[in-house]
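Participant: model this:
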Amino acid sequence: MNLPANKKIVTDFFNHLNERNMKEAFALLDDDLHWWILGNIPVSGDYDLKKISFGFKMIFRAFENFQFTLKEMTAEEDRVSVVAESLGIRKSTGKQYNNHYHFLFTLQEGKIRKVKEFFDTVHALWVESPEELETEVNL
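Facilitator: The predicted structure follows:
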């Protein structure tokens, strides 16, 4: 797989998510996917294809107008590095979610095989939290 093709697969993945074409997005993920999310919050940890697919579906149910914007992308060997931003409104709290990410994708045979996801976990907690936790996070 060449570098432009790998970058296109990752770009297509995000485009499908943004358009809510879940079947097409998840078709770009390898059956043996390993997706790791940074941190020590409820969404942190290891995900397989089934769990991450469910996770994305829940994100799109919980947020209004949730979108990813890709900012920078670099490819080398079998990896694609992406700096991205998300924007959406949490339905339950009305808070604007505007997070920043670094994703490191590893591709194999035209599929996304591994992902390491880094983002602002404090902001993620803030958008979920009751108002009293909001005060604690800002201290």
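
Participant: alpha carbons only for contacts and neighbour counts from here, please
Facilitator: Noted.

Participant: The residue positioned nearest the centre of the chain: what's it in contact with?
Facilitator: Centroid-nearest residue in the chain: residue 117, 6.8 Å away (criterion: Cα atoms, centre = their mean). Residue 117 sits next to 35-38, 101-104 when contact means Cα atoms under 8 Å, 6 or more residues apart in numbering.

Participant: which strands and helices sit next to the helix or strand harbouring residue 86?
Facilitator: Using DSSP states H and E, residue 86 sits within strand 79-90. Counting contacts by 3 or more Cα pairs under 8 Å, 6 or more residues apart in numbering; DSSP states H and E, strand 79-90 is packed against helix 3-18, strand 63-76, strand 96-108.

Participant: structure for this one too, so we can compare:
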Amino acid sequence: MGKIEEQNKEVVTNFMKTFSTGNIDAFMEYMSDKATWWVAGTIEGISGEKDMKEFRAMNSGIAEGTKTGAITLTPLAITAEGNRVAVETESYAELNNGRVYNNIYHFLFVVENGKIEKVKEYLDTEHTRKVFLD
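Facilitator: Modelled structure (predicted):
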């Protein structure tokens, strides 16, 4: 694996560590201003493509519903090729409503010049819907 792939993996793993703290300003620093974040499925308010303003708003709302103000993301396996970083990930959060959010994801990150430009998030949408919306 080349130097650029190692650097891109580091950007993504640092993003996930920072995301897990709930510090939105800090994790947004990893994102390009023109970045997009796409979530699979048809979950109202969550699925579809978001620009960074919409992504920030969505995360602010989700964080308010958790006991720690964050969803912890734990990378399980990472593969990088060129500007693409694929990550199998597990999440965990205890919600204020007593529910536990523990999902499995596959993320595809596109990193350019040290910033995340694009993310595709594949997850168990039924679990997400049940925990956050039902």
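
Participant: if we can go back for a sec, make TSV out of the helices and strands packed on strand 79-90 of structure 1 and add mean neighbour count and distance to residue 31 of structure 1.
Facilitator: Putting these into TSV (neighbours: other Cα atoms under 10 Å; distance: least, Cα to Cα, whole Å) gives the following:
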stretch	mean neighbour count	distance to residue 31 of structure 1
helix 3-18	18	15
strand 63-76	16	22
strand 96-108	19	11
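
Participant: Relative to residue 127 of structure 1, which of the ones you listed is closest?
Facilitator: Shortest distance between residue 127 of structure 1 and these, using Cα to Cα, is found for strand 96-108: 6.2 Å.

Participant: Work out the gap between that closest one and the centre of the chain.
Facilitator: Counting by Cα atoms, centre = their mean, to the nearest Å, strand 96-108 of structure 1 is centred 5 Å from the centre of its parent chain.

Participant: what stretch of structure 2 lies opposite the helix or strand that comes right after that strand in the alignment?
Facilitator: Using DSSP H and E, the helix or strand that follows strand 96-108 of structure 1 in sequence is strand 111-119. Residues 115-123 of structure 2 are matched to strand 111-119 of structure 1 when aligned by TM-score structural alignment.

Participant: quick revisit: could I get the contacts of residue 117 of structure 1 in CSV, plus columns for distance to residue 112 of structure 1?
Facilitator: Formatted as CSV, the contacts of residue 117 of structure 1 follow (distance: Cα to Cα, whole Å):
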residue, distance to residue 112 of structure 1
35, 10
36, 13
37, 15
38, 18
101, 17
102, 16
103, 12
104, 10
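
Participant: Which of the helices and strands packed on strand 79-90 of structure 1 sits closest to residue 54 of structure 1?
Facilitator: The closest of those to residue 54 of structure 1 is helix 3-18. By Cα to Cα, the value is 12.6 Å.

Participant: what's the average distance of the closest one to structure 2?
Facilitator: For helix 3-18 of structure 1, the mean deviation from structure 2 after alignment is 0.7 Å (mean Cα distance after the TM-score superposition for structure 1).

Participant: what helices or strands is that helix leaning on?
Facilitator: Helix 3-18 of structure 1 packs on helix 22-27, strand 63-76, strand 79-90, strand 111-119, going by 3+ Cα pairs under 8 Å, 6+ apart.

Participant: matching residues in structure 2 for that helix?
Facilitator: Using TM-score structural alignment, helix 3-18 of structure 1 pairs with 5-20 in structure 2.

Participant: My read is that residue 64 of structure 1 contacts residue 86, right?
Facilitator: No: using Cα atoms under 8 Å, residue 64 of structure 1 is not in contact with residue 86; the gap is 11.7 Å.
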